[in-house]
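> Got a predicted model here, sequence first, then my questions.
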Amino acid sequence: MPISLTKLISAGATAVTLAAATAATAQTHDVVIFDDAFFPAVIYVDAGDELRFVNNASAARNVSAGDGSWSSGTLETGSSFSQTVEANSQVTFIGTSLGENPKSYSGEISFDPAPLSE
């Protein structure tokens, strides 16, 4: 059964409206990288949000997904890296110092509501 032009335009407008609403509600969450930890250690997000990792450590760091699906590469002190969170994103991220004796530490992405958010 052919679809009418009016229904097609209406469906397209609905799709554009939903996409715009999703984009408008996406948030950017800063995660600060320290020498031995992330702050916050657990970040509460929705799919489509962006994580911005900011290196405040005394030396270069690397941040990556626990499953290796993404990596920042080397982040010098003061630099940042952003990663969009998808619904199926890995929930653990790892920070690694560079050099002869690298140290690793982890943080967590949670899709649950943030405590005290309501």
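All right, it came through fine.
> alpha carbons only for contacts and neighbour counts from here, please
Fine.
> now the end-to-end length of stretch 41-48.
One end of stretch 41-48 sits 20 Å from the other (CA to CA, to the nearest Å).
> Kindly apply the preceding question to stretch 69-87 instead.
End-to-end distance of stretch 69-87: 14 Å, with CA to CA as the criterion.
> again with stretch 49-66
Length of stretch 49-66, first residue to last, CA to CA: 18 Å.
> Mind listing what's buried along it?
49-57, 60-66 (16 or more other CA atoms under 10 Å).
> dropping in the other structure now:
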Amino acid sequence: MLSKIFMRAAIAAVALSGTAGSASAEEYHILMMDYAFFPEVSYVEPGDVIIFENISGSTRTVVAEDATWTVADLADGSTASLTILEDMPNAYLSMVPGGSEDEVDADGNVQVVGRMNFSGPPVAVEN
């Protein structure tokens, strides 16, 4: 009797481990550089996690295009994580002081934009 219980538990554990792998979240690293995010576009799904890493040399804030989320005051050399939700906007931005005259706003800042794409990465086509 006891061996049947252990056998059923083992079979259930194997079955569940096979399905758990397909639902796992991915982790994406985005570098905050002087005047760019790298990569500029990240192909994500709800449940994934973005790790913002600031390598710009100054403290930065990242804000959703619609201001629904913020990663505030991220010091140079620091990281912060953000879990992707289903209804998040595709674009996020950070304001950076300086830049050329044609790029700056009235406050002297350049708007740096990054994007999340929920459609999946492009597929390479062979000829």
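All right, it came through fine. A quick note: this is a predicted structure, and the numbers were derived from the prediction, not measured.
> Once they're superposed, tell me the TM-score.
Here the TM-score for the pair of chains, by TM-score structural alignment, normalised by the length of the first structure, is 0.74; 101 aligned residues with a CA RMSD of 2.6 Å.
> sorry, back to before: show me the buried residues of stretch 49-66 of the first structure that map onto strands.
Within the buried residues of stretch 49-66 of the first structure, residues falling in strands by DSSP state E are 50, 51, 52, 53, 54, 55, 61, 62, 63, 64, 65.
> Can you name the two of these that sit furthest apart?
The span of those, defined through CA to CA, is set by 50 and 61 at 19.3 Å.
> so what's the residue most central in space within the first structure up against?
Nearest residue to the geometric centre of the first structure (CA atoms, centre = their mean): residue 51, 3.2 Å. Residues in contact with residue 51 of the first structure (CA atoms under 8 Å, 6 or more residues apart in numbering) are 28, 29, 30, 31, 82, 83, 84, 85.
> For the third one, pull up the helix or strand it's in.
Read it as residue 30 of the first structure. Assessed by DSSP states H and E, residue 30 of the first structure sits inside strand 28-33.
> chain center to that strand, what's the gap?
Taking CA atoms, centre = their mean, to the nearest Å, one finds strand 28-33 of the first structure lying 9 Å from the centre of the chain it belongs to.
> Over to stretch 67-84 of the second structure?
Here the centre of stretch 67-84 of the second structure is set off from its chain's centre by 10 Å, with CA atoms, centre = their mean.
> can you tell me which of the ones in strands among the buried residues of stretch 49-66 of the first structure lies nearest to residue 43 of the first structure?
Using CA to CA, residue 51 is the member of these that sits closest to residue 43 of the first structure, with 8.8 Å.
> Map residue 3 of the second structure onto the first structure.
Per TM-score structural alignment, there is no equivalent position to residue 3 of the second structure in the first structure.
> One more: residue 30 of the second structure?
Match for residue 30 of the second structure (TM-score structural alignment): residue 31.
> got the contact list for its match?
Residues in contact with residue 31 of the first structure (CA under 8 Å, 6+ apart) are 38, 39, 40, 43, 51, 52, 53, 54.
> Skipping adjacent residues, who's closest to it in space?
Excluding the flanking residues, the one nearest residue 31 of the first structure by CA to CA, 6 or more residues apart in numbering is residue 53, at 4.8 Å.
> repeat for residue 54 of the first structure
Closest residue to residue 54 of the first structure apart from its sequence neighbours, by CA to CA, 6+ apart: residue 80 at 4.3 Å.
> my guess is that neighbour meets residue 56, correct?
No - taking contacts as CA atoms under 8 Å, residue 80 of the first structure lies outside contact range of residue 56: 9.3 Å.
> mind listing what's buried in the strand holding residue 30 of the first structure?
In terms of neighbour count (16+ other CA under 10 Å), strand 28-33 of the first structure has its buried residues at 29, 30, 31, 32, 33.
> repeat for stretch 93-111 of the first structure
Residues 93, 94, 95, 96, 97, 104, 106, 107, 108, 109 are the ones in stretch 93-111 of the first structure that count as buried (16+ other CA under 10 Å).
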